[in-house]
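*Asks:* Pasting a predicted model and its sequence here:
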Amino acid sequence: MAEKHYVVQGATCQCKLSKDTSATDILQVKTQSKHYANDKDGADKLIATDKEIGQTFKKNTFGQCKNQPAGSDFLPCMVQITKWSDPYDKVTLSNQGKPLLETSKASCAMGTPDSIIIKDHGQVAEVSKKNVENTDSEVNAQLFPGIDVSNLERINTQLPIKA
């Protein structure tokens, strides 16, 4: 799994069959509520799995669908995920699903196989107090020039670091 990220709630997806090539929608995790990635509080970043089937997006549309012509235009896209391909098959979560990776793709009932791609996996790096404590003092001096990181309580009031 080198250099691939788990996909989490809030990931941005795009369909290659959308008339609007910049249209995106936000993935919502509806099949599990236990497993989080890059979310120390376990509140926002649920891990998406290949069990996210059906209407699992925020708007459930990517605009107009090129696979549904209607005269001189196209019918509205109504996303209906039927299958995810290429999940991380070495892990199974409590919902019996395999975690999605940023390279996973979805098939829609209206589209062709693997027509929906993941544009952004949804994870965001957060610097925590523990990260600063575990980092070499020379690296901290480069990351936080002019700040004495040996007193972490003082840092928390000066920098937007989540404790």
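*Replies:* Alright, I've got the coordinates.
*Asks:* C-alpha only now, for contacts and for neighbours.
*Replies:* Will do.
*Asks:* Look at Glu138 and tell me its secondary structure.
*Replies:* helix (DSSP: H, G, I helix; E, B strand; the rest coil).
*Asks:* Below is structure B, check it against A:
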Amino acid sequence: MSKIHLVCQGATCKCQFGTTTDILKVKTQSKRFINDHEGESKLTATHKDLGQTFEKNTFGSCAKMNNNACKPAIIKWEGYYDKITLKDNGGKPLLENSKATCAVAGSACVEIINHGQITEVSKQNIQNCDEEVIKVINPALSLNIDEIGLLQIPNI
């Protein structure tokens, strides 16, 4: 992988001792968003997101608990980006290769399998694209950006 992405609310996580995935929920800050034009849902996840910080708060059944219901309690994150500190919670942003230690397993067993960021096409993306490349990818599409920046797709 050439790029390592920052992690945000909505990231998919999995425990090596569990049977299913769960979705990361940021509870330690409410102001710092990434990859979210409207600033509504993609809060930046940090190493301060501890405890029960998942939507369902379970990874299914836990092999460490004789296959009883998993109740993860994150006590530590490792592998976070230490060059930035959020003022709101003093947290360091998580990276997609960060791992969490669960109080039950006692090891860095929780990994991030999808960082949670999504692609949002903006006016700037359209202006920066190469029309010749678009013609090769989809010859039926012609990129015309009008004076107010709206993408116009001609009728075929």
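*Replies:* That came in fine, so what should we check first? Keep in mind that this is a model prediction, so the values were computed, not measured.
*Asks:* buried ones in the longest strand anywhere in the first structure?
*Replies:* As assigned by DSSP state E, the longest strand anywhere in the first structure is strand 64-70. In terms of neighbour count (16 or more other Cα atoms under 10 Å), strand 64-70 of the first structure has its buried residues at 64-66.
*Asks:* can you give me the helices for the second structure?
*Replies:* 123-128, 131-137 (DSSP state H).
*Asks:* out of those, nearest to Gln29 of the second structure?
*Replies:* helix 123-128 (28.9 Å; Cα to Cα).
*Asks:* Run through who's touching that closest one.
*Replies:* Contact partners of helix 123-128 of the second structure, identified using Cα atoms under 8 Å, 6 or more residues apart in numbering, comprise 145, 149-151.
*Asks:* residues in the first structure matched by it, start to end?
*Replies:* Counting by TM-score structural alignment, helix 123-128 of the second structure lines up with residues 129-134 of the first structure.
*Asks:* Pull out the buried positions in the matching stretch.
*Replies:* Residues Val132 are the ones in stretch 129-134 of the first structure that count as buried (16+ other Cα under 10 Å).
*Asks:* quick one: contacts for Thr19 of the second structure?
*Replies:* Counted by Cα under 8 Å, 6+ apart, Thr19 of the second structure has contacts 59-62.
*Asks:* Please produce CSV containing the helices of the second structure, extended by distance to Asn68 of the second structure.
*Replies:* Below are the helices of the second structure laid out as CSV (distance: least, Cα to Cα, whole Å):
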stretch, distance to Asn68 of the second structure
helix 123-128, 48
helix 131-137, 50
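*Asks:* which one of those lies closest to Leu95 of the second structure?
*Replies:* helix 123-128 (24.4 Å).
*Asks:* ok, average deviation of the closest one from the first structure?
*Replies:* With mean Cα distance after the TM-score superposition for the first structure, helix 123-128 of the second structure departs from the first structure by a mean of 1.2 Å once superposed.
*Asks:* Any chance of a ChimeraX selection covering the buried ones in the contacts of helix 123-128 of the second structure?
*Replies:* Restricted to buried positions by 16+ other Cα under 10 Å, the ChimeraX selection for the contacts of helix 123-128 of the second structure reads:
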select :151
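*Asks:* which one of the contacts of helix 123-128 of the second structure is nearest Glu96 of the second structure?
*Replies:* Distances from Glu96 of the second structure to these, taken by Cα to Cα, are shortest for Leu151, at 32.8 Å.
*Asks:* And the closest one, what's its match in the first structure?
*Replies:* In the first structure, Leu151 of the second structure lands on Ile155 (TM-score structural alignment).
*Asks:* Please tell me how far the residue nearest to Gln32 of the first structure when sequence neighbours are not counted sits from Ala37 of the first structure.
*Replies:* Distances taken as Cα to Cα, 6 or more residues apart in numbering put Asn95 closest to Gln32 of the first structure, at 6.0 Å, once the chain neighbours are dropped. Distance, Asn95 of the first structure to Ala37 of the first structure, by Cα to Cα, to the nearest Å: 16 Å.
*Asks:* One more: Phe144 of the first structure?
*Replies:* As judged by Cα to Cα, Phe144 of the first structure and Ala37 of the first structure stand 26 Å apart.
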